[in-house]
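[1] How does the following fold in three dimensions:
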Amino acid sequence: MKKSITQLLWINIAIASFAVSASEISDKFSPYDANSNIEILYDDLDAVLKSSVLAVGHSTRATAKDFKASIGTRMKVRVNKLTALEGNRFFYEQFQDDDNQKLLEDIQQSLESVPSEVSLSKLNRDEQLAYWLNLYNLTVLIELIDMYPIKKIEDEFEDDETIFSKKILNVEGMSLSLNDIENEILFKNYDANPVIIYGMYQGNVGGPNIRKSAFTSNNVYDNLKSNASDFINSNRGTYSEGKSTFRVSSLYERKEMYFPEFQSDLTAHLSKYIHGTMSNYLKAGPTLKPNINDWKITDLYKSQKSRGMSTAANSAALMDSIGRTSGGAGMPGTGSPNLGLAAEVFADRGVTYGRFSPEQIEILQKVDQLRLENAGEVTITDIKSEDTETQTEEN
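    Take a look at the predicted model:
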């Protein structure tokens, strides 16, 4: 069916509007200060991740056994045997509690408000990268918690209206989606560096790991490379049993903009991190086939009910593996994560400059004072701390 001239006109207007919007996002968040030493604090997010993420360790490339139905039932749990034993897990079950869910939302709002304290343009590139990845991952968690208990999230990667495409964030007065953060900020500001994809948690077992700590400017690239190595050297990332075809995660197909010449660029990228037997298969120059998938949400047990099995899907086994915590929300014997610590950390934050150290606050306040006195813009890097000034005078 042919479209009318009017329909085509409106389609072109819509495309142009989207392009302008995308350009505005890129332009707004591209400036940075290479000399800035301002650091954002993430101790509240750290507390949540440390208490709520179960790290499974490096992949052994073992495959899961074919689970049998237990006595008294004909039902059994279906799993992806290739990847079922891999990938860090998040304690989604605990966040069905309204107070715990609100804790995450409060942290998210606090991160969104960072630019009201210090413009992102005053930060260096590494600091900006850590900020965007933390905001991205926290938002994915919040959106999936809102949908939980959901077993598989495949639709969120295929439908037009997904948690990744919705304009659900507001940073410096601009509405953003998760796709905006990736495509218009991270992809463009970091030279399409494929290591970035391993820092964006997708919520499924077949995606990059959620880490037990927040990204910071000091650890961001080390942690991205660690995630890349973990993923590539796991069954979730690469797998081959022969020489002609080399299976890789469908993640790489969804992120193909990072690999313009898909076969050669992805092969070169994988070669930087892969080791062991799979490295030998890759060196043989096989065709890469992006067909490894595991859409199961990275929860602990609720989406996959125990049927009497003593496996990683068994709730009791998982509760033992995450460990018992004490204090706050995690009293001994409860099996709940210690979210009380995160709540206390968040509550202790001041309204003004809440995510910056006392030393940085002093500098920021001096900057504000100079700005008022001079009625002009003064960059943070123009101001030295008193300690730095004293050392300079002594030298």
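[2] only C-alpha atoms for contact and neighbour calcs from this point on.
    Will do.
[3] And the nearest residue in space to residue 42 that is not next to it in sequence, how close does it get to residue 245?
    Nearest-residue entry for residue 42: residue 214, 6.5 Å, with adjacent residues in sequence omitted and distances by CA to CA, 6 or more residues apart in numbering. For residue 214, the distance to residue 245 equals 37 Å [CA to CA, to the nearest Å].
[4] Proceed likewise with the subsequent sequence, for comparison:
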Amino acid sequence: MNTVLPRASSLVRTILSAIVLLAGAPLAMAKSTSISHAPWGALLETYVEPGADGVNRVDYAALKANQADRDALDTYIAQYADLDFDALTRDEQFAAWANLYNAVTVRYIVEEYPLSTIKPWYSRGPWKKIKVIADGEEISLDGIEHGVLRQQWADDPRLHYAINCASYGCPNLRVEPWQAETLNADLDEAARDYINHPRGVSVLKNGLRVSSIYDWFEADFGGSEEAVIAHLLSYAGPALAEKIRANPDIRDHDYDWSLNDTSK
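    As a prediction, the model looks like this:
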């Protein structure tokens, strides 16, 4: 009896110690290997309004007033927290990152609304401070654009037509989410839409005024003015292409930071 009890007590202590250790250990979270962009698509269809002037605007006021849809936006964004990006194809990864960037931007504007711009003249913008959890890690909008998209898709300048900074001067926020199945064709369409709109290219008497995107990210478009012109010609319609070839000199850059709001 006296010899059994110590052994039993020792065994109990060992079991209890193991339980305590297990209770204190972080649990491995199962990651999701896919994501549906349908909820984001439903919100885009409801709140993005294509204009006769070729600019898509967002009804931020209506979304702010609809708590159910704001909750749906939060739920969609929350799915990214445990999404395993490594389990996605390359096109699925691009679509997911671009959709996340745009969804988080819309949420930020709605939270801050009413406002006239995402970037006041005295500000460097909120992109470093706007953060979200994706694939188990915190990342900012700045990180998505410059640390992910511009790094992993450095050979494809069309990435700049995929993300929307809630501004008039930016490429349109599409009325549909990015999808892997149609990604290449949709990126081409987005490039054509922007380049053939005055926000992208305007013809002056002595040359061209182009979006500041082609100045800020000239390296992504080939690293020279000649490379930028070649990119523009790849997507310009016949009439615009003829004018670009007639005077292929970039004389000015322009960007309108006004909010892409339906009330504007």
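[5] Now do the SS call for the counterpart of the residue nearest to residue 42 of the first structure in the second structure.
    Residue pairing (TM-score structural alignment): residue 214 of the first structure is matched to residue 177 of the second structure. What DSSP: H, G, I helix; E, B strand; the rest coil gives for residue 177 of the second structure is coil.
[6] so residue 177 of the second structure sits right up against residue 39, yeah?
    No - between residue 177 of the second structure and residue 39 there is no contact under CA atoms under 8 Å: 9.4 Å.
[7] Residue 231 of the second structure contacts residue 223, correct?
    No - the pair residue 231 of the second structure / residue 223 is not scored as a contact, 11.2 Å apart, by CA under 8 Å.
[8] So between these two, which is more surrounded?
    residue 231 (18 against 13; other CA atoms under 10 Å).
[9] Please say which of residue 214 and residue 245 of the first structure ends up with more neighbours.
    Between residue 214 of the first structure and residue 245, residue 214 has the larger neighbour count (other CA under 10 Å), namely 26 against 17.
[10] Run through the residues that contact the more buried one.
    By CA atoms under 8 Å, 6 or more residues apart in numbering, the contact list for residue 214 of the first structure reads 42, 45, 46, 49, 134.
[11] who wins for neighbours among the residues you listed?
    Counting neighbours by other CA under 10 Å, residue 45 comes out on top of the contacts of residue 214 of the first structure with 25 neighbours.
[12] Looking for the alignment partner of that residue in the second structure.
    That one, residue 45 of the first structure, aligns with residue 40 by TM-score structural alignment.
[13] Whichever strand or helix holds that match vs the first structure, average offset?
    Following DSSP states H and E, one finds residue 40 of the second structure within helix 38-47. When the first structure is overlaid, helix 38-47 of the second structure sits 1.0 Å from its aligned residues on average, using mean CA distance after the TM-score superposition for the first structure.
[14] Which secondary structure elements does that helix sit against?
    The contact analysis (3 or more CA pairs under 8 Å, 6 or more residues apart in numbering; DSSP states H and E) places helix 38-47 of the second structure against helix 60-65, helix 67-78.
[15] can you state the direction angle for that helix and helix 67-78?
    140 degrees (axes from the mean of the first three to the mean of the last three CA atoms, to 10 degrees).
[16] What is the subsequent helix or strand relative to helix 38-47 of the second structure?
    Going down the chain from helix 38-47 of the second structure, the next helix or strand is strand 48-50, by DSSP H and E.
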